[in-house]
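> just the structure for this:
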Amino acid sequence: MTVKKDAVVEMHYTLKNDAGDVIDSSQGKEPMPFIQGHGNIIPGLESALEGMKVGESCDVSVKPEEGYGAHHPEAIQEIPKEALQGIDNLEIGMQLQSQDEQGNPFVVHVQSINEDTVTVDANHPLAGATLHFNVSIENVREATKDELEHGHVHSGSCSH
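Model (predicted):
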């Protein structure tokens, strides 16, 4: 079976940056499952995998516009520390849940902590980066009706 829309794909991957540093990898772990064609992985990788078969491997470079998008300087903001009341042990690199004016949730990353202010960044940590993947397809099967309805792969212990 080939990788196609509505198929459950299990893949191993290694993700590197432009310098060749490993950012993330599934090696030594279970393969990563996802449903092809449902936006479960970044668009540039998803389109590159279309048509691949079990046992095949490929190297894929994904530009920012097909990955996590451009880096937006306006997404970096300095906010008063008092706006973060109730958060203990604030640390650089910490992820915080925030929300926009319409109440939609999003994640910000703490960039710096000053006496009265905290600088946070709402960009994805990989925004603006070209992503270099080495991928091997480990398994492909048809998604179940429940998986398609829920939009994600069900493991043996999944219950809704």
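
> contacts, neighbours, all on C-alpha from now
OK.

> check which helix or strand covers L148.
helix 145-150 (DSSP states H and E).

> ok, V22 touching L15?
Yes: V22 is within contact range of L15, at 5.8 Å (criterion: C-alpha atoms under 8 Å).

> for the helix holding L148, name the packing helices and strands.
Applying 3 or more C-alpha pairs under 8 Å, 6 or more residues apart in numbering; DSSP states H and E, one finds that helix 145-150 makes contact with no other helix or strand.

> now do the buried residues in it.
By neighbour count on 16 or more other C-alpha atoms under 10 Å, the buried set for helix 145-150 is 147-148.

> to compare against the first, here's another:
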Amino acid sequence: MCLPRLRPARTLLRLERQGLRVKQHLTSDAGGCAAHSYGRVRGFFREHPCTALFRALFEVRDKRGNVVLVAVAWVDMPDAAQAREFQRLVDRHGTGNIVELSRERGRYQNVRFTGDHYASVRDDTTVVNAQAQTVGRAPAARALAEQVVDAALSP
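Take a look at the predicted model:
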């Protein structure tokens, strides 16, 4: 995978190429996966520690003013087998995830990610998952949420 500092930059570029306005709020590579996860995913990381974690949060706006938050997590595991096992777990709805940076600080702490707009990809030992959550209830925002999840994980 790419260097951690380039990961959010590539995601930002993909989103901007779609004509979206993107503000990158926060990035972090601090701490281990167990400390920054919840649900069954946290239990998995207690037994199978990751080797690296990098998280980013993007605020995305379309031309109509719809706002979507996009949380992306890059998780490096010691080997491909553990990466596959982690991906199988995190891809199941209701099993937990990496804590979204918006929950820890900033103006969107009350926004809860439902997992309705979620996708993941794996490249050898690295699993990348992205989830989007609408801010507000406009129907067009739901379509935007699906669009940005796909864009966040595109090559």
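
> just the TM-score for the two chains, thanks.
Superposed pair, TM-score by TM-score structural alignment, normalised by the length of the second structure: 0.23. Supporting alignment: 62 aligned residues with a C-alpha RMSD of 5.4 Å.

> before we move on, back to that, V22 and L15 of the first structure: which is more packed in?
Taking neighbours as other C-alpha atoms under 10 Å, V22 of the first structure and L15 compare with L15 leading, 19 against 13.

> check whether the more buried one really touches F133, as I assumed.
Yes: the pair L15 of the first structure / F133 is scored as a contact, 4.6 Å apart, by C-alpha under 8 Å.

> tell me the buried residues in the longest strand belonging to the first structure?
When the first structure is scanned for its longest strand (criterion: DSSP state E), the result is strand 131-142. By neighbour count with 16+ other C-alpha under 10 Å, strand 131-142 of the first structure contains the buried residues 131-133, 135-142.

> and for stretch 117-124 of the second structure?
117-122.

> ok, stretch 141-152 of the second structure next?
By neighbour count on 16+ other C-alpha under 10 Å, the buried set for stretch 141-152 of the second structure is 141-142, 144-146, 148-152.

> for V118 of the first structure, which three-state class applies?
strand (DSSP: H, G, I helix; E, B strand; the rest coil).

> ugh, wrong one, V22 of the second structure
When classified by three-state DSSP, V22 of the second structure comes out as strand.

> on that earlier part again, which of the buried residues of stretch 117-124 of the second structure fall within strands?
Mapping those onto strands (DSSP E) picks out 117-122.

> and the two most separated of the residues you listed?
In terms of C-alpha to C-alpha, these reach their longest pairwise distance at H117 and R122, which sit 17.6 Å apart.

> hmm, back to that, now render the buried residues of stretch 117-124 of the second structure as CSV, adding distance to L26 of the second structure.
Formatted as CSV, those follow (distance: C-alpha to C-alpha, whole Å):
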residue, distance to L26 of the second structure
H117, 20
Y118, 19
A119, 20
S120, 20
V121, 22
R122, 23
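
> quick check, nearest of those to A52 of the second structure?
R122 (14.5 Å).

> spell out the residue ranges of the strands in the second structure.
21-28, 37-39, 52-61, 67-76, 96-98, 117-123, 126-135.

> and those strands: which comes nearest L89 of the second structure?
L89 of the second structure lies closest to strand 96-98 among these, at 8.5 Å (C-alpha to C-alpha).

> what packs against that closest one?
Secondary-structure packing of strand 96-98 of the second structure (3+ C-alpha pairs under 8 Å, 6+ apart): strand 37-39, helix 40-47.

> JSON lines for those, including distance to A73 of the second structure and mean neighbour count?
Compiled in JSON lines, those are given as follows (distance: least, C-alpha to C-alpha, whole Å; neighbours: other C-alpha atoms under 10 Å):
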{"stretch": "strand 37-39", "distance to A73 of the second structure": "11", "mean neighbour count": "16"}
{"stretch": "helix 40-47", "distance to A73 of the second structure": "13", "mean neighbour count": "17"}
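
> among those, which comes closest to A132 of the second structure?
The nearest among these, by C-alpha to C-alpha, is strand 37-39 at 17.0 Å.

> identify the single longest helix in the second structure, thanks.
Assignment by DSSP state H gives helix 139-153 as the longest helix of the second structure.

> and that helix with strand 117-123, angle?
Here the directions of helix 139-153 of the second structure and strand 117-123 differ by 10 degrees (axes from the mean of the first three to the mean of the last three C-alpha atoms, to 10 degrees).

> hmm, who's touching helix 139-153 of the second structure?
Contacts with helix 139-153 of the second structure, where a contact means C-alpha atoms under 8 Å, 6 or more residues apart in numbering, come from 11-12, 14-15, 62, 66-68, 70, 72, 117-121, 128-135.
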